[in-house]
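In: this is a predicted model, with the sequence first.
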Amino acid sequence: MESKLMDSSSYTGLPNKLCQGLTSVKSTLTTGHILEKSEQTFIEKNDRFHHHMARSVLGIQAPLKLQTELQIANKLGRLPCLPSSRLMVDVLRGTNEDISFDDILNNPYEFGERQIDPHLAMDKQDRLF
């Protein structure tokens, strides 16, 4: 008898997940718009540009101080049950007066707080229990 290799698709015509593995939709999608990657890296490139300009004009202490303040502002926040507006980071970057996509459509928790006990949330954040 001839040994036949099993078909990778079942009798329904669907791919056999045990033989082929799980597929991801993201891997089958084509690349996005031409400006998508540029839009995603704009803030990082803009920060690098401003740090380079500050270093060439004011010396190395200015970008180091600004970078330290940005790191501190990223660590600080509100209580864990309240969403952070990240106003301090926006002020340090100079984008607090700009109206962008993030200001209008990117805040799912705009008017609400999570219904958890703030004391328990702080204990969990501080790793007390």
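Out: Great, that's in hand. Numbering: from 1, shown residues only.

In: okay, CA-based contacts and neighbour counts for the rest of this
Out: OK.

In: what residues does the nearest residue to His52 once chain neighbours are set aside make contact with?
Out: Leaving aside its sequence neighbours, His52 sits nearest to Pro63 (CA to CA, 6 or more residues apart in numbering; 7.7 Å). The neighbourhood of Pro63, defined by CA atoms under 8 Å, 6 or more residues apart in numbering, consists of His51, His52, Ala54, Arg55.

In: hmm, try it at 7 Å
Out: His51, Ala54, Arg55 (CA atoms under 7 Å, 6 or more residues apart in numbering).

In: so which helix or strand takes in it?
Out: Secondary structure from DSSP states H and E places Pro63 in helix 61-75.

In: and the helix or strand just after that helix, what's buried?
Out: Of the helices and strands lying after helix 61-75 in sequence (DSSP H and E), the nearest is helix 87-93. Neighbour-count burial for helix 87-93, counted by 16 or more other CA atoms under 10 Å, picks out Met88, Val89.

In: so which elements touch helix 87-93?
Out: helix 61-75 (3 or more CA pairs under 7 Å, 6 or more residues apart in numbering; DSSP states H and E).

In: rebuild the contacts of Pro63 as JSON lines, extending it with distance to Lys75, neighbour count and secondary structure.
Out: Below are these laid out as JSON lines (distance: CA to CA, whole Å; neighbours: other CA atoms under 10 Å; DSSP: H, G, I helix; E, B strand; the rest coil):
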{"residue": "His51", "distance to Lys75": "20", "neighbour count": "18", "secondary structure": "helix"}
{"residue": "Ala54", "distance to Lys75": "23", "neighbour count": "17", "secondary structure": "helix"}
{"residue": "Arg55", "distance to Lys75": "24", "neighbour count": "15", "secondary structure": "helix"}
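
In: put this next to the first one:
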Amino acid sequence: MSFGLPSIIPKSTVPEQFDIKDGTSYDVANPMVSGLSATRQSIGYAHPLEASEKNYVKNQDRMNMILLRNTQGLHAPLRIAMELKATEKIGRLPFLSSSNMMRDVLLGRDQDIGFEDIFNTPEFREQMGQPHAVVENHLGIL
């Protein structure tokens, strides 16, 4: 009984069969001539799970919203979506980075420790602009 609701099982974005043409080059660029990045872009995904892992958080959020709608009704995901939209509109100066703490609390990620919490902290970044120049550039004065 689906009641016309979408499935919560994520669908694969990678085709199940790859079209490999006959020939010696298989339409793959030579990495010695064009570099490794050009070869990687022409091949596409290296593994079928790579696309799923890239969209893991998005699929998880979508599944949570569908489950929330099925259990509590339409108002619950709409309310959370409205609150998430409000967290994006919090005004900060352009040179100050946001920790997105409110968004993490709303999504239940405030107690998780991931790679981005350890290796992507603002105090270890090498980029730092002058605050006045960044604000003037953001406002279109500079």
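Out: Yep, it's here. What you see is a predicted model; the values in this text were computed from it and never measured.

In: to which residue of the second structure is the residue nearest to His52 of the first structure aligned?
Out: Pro63 of the first structure maps onto Pro77 in the second structure, with residues paired by TM-score structural alignment.

In: for Leu67 of the second structure, the count of nearby residues, please.
Out: 14 (other CA atoms under 10 Å).

In: that one corresponds to which position in the first structure?
Out: Using TM-score structural alignment, Leu67 of the second structure pairs with Met53 in the first structure.

In: that match should be in a helix, yeah?
Out: Yes: counting by DSSP: H, G, I helix; E, B strand; the rest coil, Met53 of the first structure falls inside a helix.

In: enumerate every residue touching it.
Out: With CA under 7 Å, 6+ apart, Met53 of the first structure has no contacts at all.

In: now it: how far from Phe42 of the first structure?
Out: Going from Met53 of the first structure to Phe42 of the first structure by CA to CA, to the nearest Å gives 16 Å.

In: secondary structure class for Cys19 of the first structure?
Out: helix.

In: now do Pro108 of the first structure
Out: Assignment for Pro108 of the first structure (three-state DSSP): coil.

In: ok, it to Asp102 of the first structure distance?
Out: 10 Å.

In: next one: Lys75 of the first structure
Out: 20 Å.

In: cool, Ile34 of the first structure as well?
Out: 20 Å.

In: just Leu64 of the first structure next, same as before
Out: With CA to CA as the criterion, Leu64 of the first structure and Asp102 of the first structure are 27 Å apart.

In: check Asp47 of the first structure too.
Out: 18 Å.

In: so which residue is dead centre in the first structure?
Out: Closest to where the C-alpha atoms of the first structure average out (CA atoms, centre = their mean) is Gln40, at 9.8 Å.

In: more neighbours: Asp47 and Asp102 of the first structure, which one.
Out: Between Asp47 of the first structure and Asp102, counted using other CA under 10 Å, the more crowded position is Asp47 (14 against 8).

In: I'd guess the more buried one is in a helix, am I close?
Out: Yes: read with three-state DSSP, Asp47 of the first structure is one of the residues of a helix.

In: measure the residue nearest to it when sequence neighbours are not counted to Phe49 of the first structure for me?
Out: Closest residue in space to Asp47 of the first structure, ignoring its immediate chain neighbours: Arg93 at 7.6 Å, by CA to CA, 6+ apart. Per CA to CA, Arg93 of the first structure is found 12 Å from Phe49 of the first structure.

In: distance of the closest residue to Glu83 of the second structure other than its chain neighbours from Asp61 of the second structure?
Out: The shortest distance from Glu83 of the second structure to any non-neighbouring residue, by CA to CA, 6+ apart, is to Leu106 (8.0 Å). Leu106 of the second structure sits 11 Å away from Asp61 of the second structure, going by CA to CA.
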